[in-house]
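> When you get a sec, could you give me coordinates for this:
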Amino acid sequence: MDRIDRRLLEVLQEDSQASISVLAEKIGLSPSACHRRIKALEDSGIIRGYGARVDAAKVGIGLHVLIDITLVSQSREAMERFERAVGDFPDILECHLLSGTADYRLRTAARDMADFDRLHRECLARLPGVSAMHSSFVIRTVKGWNGFVLGV
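Okay, the predicted model is just below:
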């Protein structure tokens, strides 16, 4: 991956729906060269897919919750069991294995507190091997994630 690929990834993260000709112009390539580079990035797995950024409030999601999880045991089996269970719940949007005091951090979203109560009872409370769970409610997002900075 060279400087041009990094710039191409940066531009795609800004607008993944831009046409090949627009991307090529921004990067300073011919459309065919730009297309070949995008295809190579996709084929190599660097670009894993494309998606839409949805305005959560406009679709009725008003509550974003970060949940720190500590397991009873950090054995391989306990961690694998927990991670498999997390994969079974679509309400869990992200799960990160951490260093520090908590073992995992989950990200969820809900319409409101009643919906989070449902999510807690039907999903979070069913996760295996949990010894402690600490939820933090996002008050306001100051800076959201829009992609990686690749240092072009």
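> going forward, measure contacts and count neighbours with C-alpha atoms only.
OK.
> those strands in the chain, which residues are they?
Per DSSP state E, the chain carries strands over the ranges 63-71, 92-97, 104-110, 130-137.
> and S32, which of those is closest to it?
Among the strands of the chain, the nearest to S32 by CA to CA is strand 92-97 (36.5 Å).
> hang on, the earlier thing: rebuild the strands of the chain as a markdown table, extending it with mean neighbour count and distance to I46.
Converted to a markdown table, the strands of the chain look like this (neighbours: other CA atoms under 10 Å; distance: least, CA to CA, whole Å):
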| stretch | mean neighbour count | distance to I46 |
| --- | --- | --- |
| strand 63-71 | 19 | 28 |
| strand 92-97 | 14 | 20 |
| strand 104-110 | 19 | 24 |
| strand 130-137 | 13 | 32 |
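> Let me have these in a markdown table, adding distance to L9 as columns.
What follows is those, written out as a markdown table (distance: least, CA to CA, whole Å):
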| stretch | distance to L9 |
| --- | --- |
| strand 63-71 | 28 |
| strand 92-97 | 23 |
| strand 104-110 | 26 |
| strand 130-137 | 32 |
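> tell me the centre residue of this structure?
In the chain, the centroid-proximal residue (CA atoms, centre = their mean) is E94; its distance is 5.9 Å.
> Was I right to think that residue contacts Y104?
No. Using CA atoms under 8 Å, E94 makes no contact with Y104, being 10.1 Å away.
> in stretch 17-37, what counts as buried?
I20, L23, A24, I27, L29, P31, C34, H35, R37 (16 or more other CA atoms under 10 Å).
> Second chain to compare with the first, below:
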Amino acid sequence: MHHPDLNDDLDRIDLRILEVLSGDGRIAVTELAKKVGLSKSPCQVRLKRLQDEGYIQGFRAILNAAKLGLEHVAFAEVKLTDTTEKALSAFNKAVLQVPEIEQCHMIAGSFDYLLKIRTRDIQSYRRVLGEVISTLPYVGSTSTHVSMQSVKDEAF
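Prediction:
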């Protein structure tokens, strides 16, 4: 996990702590300390600092989409009818209220946003697209790309 342009305030041990935690957020501090070559107390101090300074935003469970029946993933390109700050802000706020939208990225290119939408099946997706996404503020048009297989899907 080498990122040469990361903040200079992070040393090799900090980066190793982040790398280990990104693979196992539930690792015990004693085990984490062992993996990064520190004793428990200095490791706890570094861990707290990384959290306090916002390098670690939180810990969460990774859910099994297949077991939950939420394997259908589609990406929707969205073009807005208006791209003033007011319109972008209204769209951004509305997107946060839609649980099926897993990710939303403002895009520099031929469309304005790219949404990652997770549903049970194509019928559920069509419902979400028609009843929810197309009615979001300032949505002019959408274009859908259905994911056939997730080859790599990692959070940073």
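> Next, the TM-score between them, please.
The TM-score (TM-score structural alignment, normalised by the length of structure 1) is 0.92; 147 aligned residues with a CA RMSD of 1.1 Å.
> Quick one: closest of the strands of structure 1 to L12 of structure 1.
Among the strands of structure 1, strand 92-97 sits nearest to L12 of structure 1 (CA to CA), with 22.7 Å.
> counting contacts, what elements does the closest one pack onto?
Under the contact definition 3 or more CA pairs under 8 Å, 6 or more residues apart in numbering; DSSP states H and E, strand 92-97 of structure 1 sits against strand 104-110.
> The strand it packs on packs against which elements?
Contacts defined by 3+ CA pairs under 8 Å, 6+ apart place strand 104-110 of structure 1 against strand 63-71, strand 92-97, helix 113-122.
> and which of the buried residues of stretch 17-37 of structure 1 is nearest to A56 of structure 1?
Lowest distance from A56 of structure 1 to the buried residues of stretch 17-37 of structure 1 (CA to CA) belongs to L23, with 28.0 Å.
> Show me what that closest one lines up with in structure 2.
Matched to structure 2 by TM-score structural alignment, L23 of structure 1 sits across from L32.
> right, and that match touches I17 too?
Yes. Taking contacts as CA under 8 Å, L32 of structure 2 lies within contact range of I17: 7.2 Å.
> Let me know how buried the equivalent of Q149 of structure 2 over in structure 1 is, in neighbour terms.
Under the alignment (TM-score structural alignment), Q149 of structure 2 pairs with R140 in structure 1. A count of nearby residues for R140 of structure 1, using other CA atoms under 10 Å, gives 8.
> quick one: contacts for R140 of structure 1?
For R140 of structure 1, no residue meets the contact criterion (CA atoms under 8 Å, 6 or more residues apart in numbering).
> measure it to G62 of structure 1 for me?
Separation of R140 of structure 1 from G62 of structure 1 (CA to CA, to the nearest Å): 10 Å.
> on that earlier part again, which of the buried residues of stretch 17-37 of structure 1 sits closest to A85 of structure 1?
The nearest member of the buried residues of stretch 17-37 of structure 1 to A85 of structure 1, counting by CA to CA, is R37 at 37.9 Å.
> quick one: contacts for the closest one?
Counting by CA under 8 Å, 6+ apart, R37 of structure 1 touches D5.
> swap the cut-off to 10 Å and go again
By CA atoms under 10 Å, 6 or more residues apart in numbering, the contact set of R37 of structure 1 is M1, I4, D5, L8, L29, P31, D43.
> Same question for I27 of structure 1.
Here I27 of structure 1 is in contact with I4, D5, R7, L8, E10, V11, S21, C34 (criterion: CA under 10 Å, 6+ apart).
> looking at structure 2, where would I find the counterpart of stretch 86-105 of structure 1?
By TM-score structural alignment, stretch 86-105 of structure 1 lines up with residues 95-114 in structure 2.
> now do the same end-to-end measure for the matching stretch.
First residue to last in stretch 95-114 of structure 2 (CA to CA) measures 11 Å.
> One more: stretch 127-145 of structure 1?
27 Å.
> and the gap between the residue of structure 1 positioned farthest from its centre and R36 of structure 1?
Here structure 1 reaches farthest from its C-alpha mean at S30, the gap being 32.3 Å by CA atoms, centre = their mean. Using CA to CA, we find S30 of structure 1 at a distance of 10 Å from R36 of structure 1.
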